[in-house]
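# Got a predicted model here, sequence first, then my questions.
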Amino acid sequence: EYWWWSLFIVLAGIVLAVVDTLTGTMGMFGDSGLLGGLFELGVIVPSLALGVRRLHDINRTGWWLLLVFGFFPIAAIGGGILLVSFFLLDNFLILTVLGFAMVIGGGILGLIGIIVLIVWAIKQGDTGPNKYGPDPRMATSQ
C-alpha cells in the first residue's frame, strides 16, 4: 500500500510538472506549478496518514515523522536569521553564528532523519499484531 501510493505520487508529479510547463504555470508555488502545487496540497494529509500507518506497521510511533520533518523548519528559520543578520544588522556575529548553526544542523539532522525513515519504510513490517494493531497483511475473518 505504501509503495503504491509513493509510485502514484511520483508519476502524478511528473505528469503535472509537464502540464504545468506546457501551460506556463511552472514556478507559481515555489518549484511547482499551479496544478502541481494544488496536487501537493491535496495529498499532504493522506501521505502523512499513510506514513504514520507504515511506521505503526514496524512498531514505531508516528511522531517520528514530526521529529524528522521538524528539522527543516529549524533550518529555514536559521536562514531567515542569517538574512536579517547580513542585511539588517550589518553582519551581527552572534546571530550569524546562530543562523549558520541552525541551517547546517537542521539540514543535516533532517537528511539523516529522512535516510532513517527510508530504511524503516523498506523494512518488512512486524509479523502478527503489535501495540498499534493487527498485522495488515494477515487476513481478518469477521
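Now that the structure is in, tell me what you want to look at.

# going forward, measure contacts and count neighbours with C-alpha atoms only.
OK.

# Figure out how far the longest helix along the chain is from the centre of its chain.
Longest helix of the chain, by residue count under DSSP state H: helix 93-122. In terms of CA atoms, centre = their mean, to the nearest Å, the centre of helix 93-122 is found 13 Å from the chain centre.

# Which helix or which strand is home to L50?
Element membership for L50, per DSSP states H and E: helix 34-57.

# Can you list the buried residues in that helix?
Neighbour counts over helix 34-57 (16 or more other CA atoms under 10 Å) mark 34-37, 39-40, 47, 50-57 as buried.

# one more structure, for comparison:
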Amino acid sequence: MGRAVDSRNYQEDVSYGEALSRFFNGYIQFEGRSNRGEFWKAWLCCFGISILAGIVDSIIGMQVVSTIFSLAVLIPSIAIAARRLHDIDRSGWWMLIALIPVVGIIVLLVWYAKSPDPAPNRFG
C-alpha cells in the first residue's frame, strides 16, 4: 500500500491577523507545527501590543494592562515556540536551552529563524 501524500504547505505565508488568530486559537496546542511566518508575525503583533500596553500603563500610573496582557500570552507563547521547534524537527523541550545564559538564547533565535523541514517530520 502506498503512503498518503501530505499536501500541507509548510512554508505557507500567513497574514498578521491570521498569525495572531492561530496564536490565540492554538493557545494550549503543543502538538503540530508552526512555520516561520506564523511564529514571527505573531511575536511581532504581541510585541506591538505589549508596547501599547506599556504606554497605557504609564498614562494610568499602574502596571495593570501590561501585566494582564503578559499573563494572557504566557502559555500561547510557549505553545507556539514549541510548535516552531517542531517545524525544524526538534522537541519543544529544547526551549529549556534558554536557561543557559546568552548562548541558549542565541541558539534558540537561530533555530526560530531556521527554514522549516520541507516534508512531514515526526511532529507532523
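Done, it's in. Because the structure is a prediction, the values reported are computed rather than measured.

# tm score of chain vs chain?
Overlay of the two chains. TM-score (TM-score structural alignment, normalised by the length of the second structure): 0.67; 87 aligned residues with a CA RMSD of 0.9 Å.

# now, among the buried residues of helix 34-57 of the first structure, which is nearest to G110 of the first structure?
Closest approach between the buried residues of helix 34-57 of the first structure and G110 of the first structure, by CA to CA: G51, at 16.2 Å.

# Please say which position in the first structure G104 of the second structure maps to.
Under the alignment (TM-score structural alignment), G104 of the second structure maps onto G113 of the first structure.

# What distance do you get for the closest residue in space to that match that isn't next to it in sequence to I108 of the first structure?
In this structure, G113 of the first structure finds its nearest non-sequential neighbour in V68, 5.1 Å apart by CA to CA, 6 or more residues apart in numbering. Using CA to CA, to the nearest Å, V68 of the first structure is found at 11 Å from I108 of the first structure.

# Look at these two and report which has more neighbours.
V68 (19 against 15; other CA atoms under 10 Å).

# residues in contact with the more buried one?
Residues near V68 of the first structure by CA atoms under 8 Å, 6 or more residues apart in numbering: 109-110, 113-114.

# please redo it, this time with the cut-off set to 10 Å
V68 of the first structure sits next to 106, 109-117 when contact means CA atoms under 10 Å, 6 or more residues apart in numbering.

# As a markdown table, those with neighbour count and distance to D20 of the first structure would be great.
Supplementary listing: the contacts of V68 of the first structure in a markdown table, determined by neighbours: other CA atoms under 10 Å; distance: CA to CA, whole Å:
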| residue | neighbour count | distance to D20 of the first structure |
| --- | --- | --- |
| G106 | 23 | 31 |
| L109 | 18 | 33 |
| G110 | 21 | 29 |
| L111 | 16 | 28 |
| I112 | 13 | 32 |
| G113 | 19 | 31 |
| I114 | 15 | 28 |
| I115 | 13 | 30 |
| V116 | 14 | 33 |
| L117 | 17 | 30 |
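
# among the residues you listed, which two are most distant?
G106 and L117, at 16.1 Å, using CA to CA across those.

# And the residue nearest the centre of the second structure?
Nearest residue to the geometric centre of the second structure (CA atoms, centre = their mean): I80, 3.3 Å.

# That one matches what in the first structure?
In the first structure, I80 of the second structure lands on L50 (TM-score structural alignment).

# what's around the residue nearest to that match when sequence neighbours are not counted, how many residues?
Distance criterion CA to CA, 6+ apart; nearest residue to L50 of the first structure, sequence neighbours excluded, is Y2 at 6.5 Å. Other residues near Y2 of the first structure come to 13 when the count uses other CA under 10 Å.
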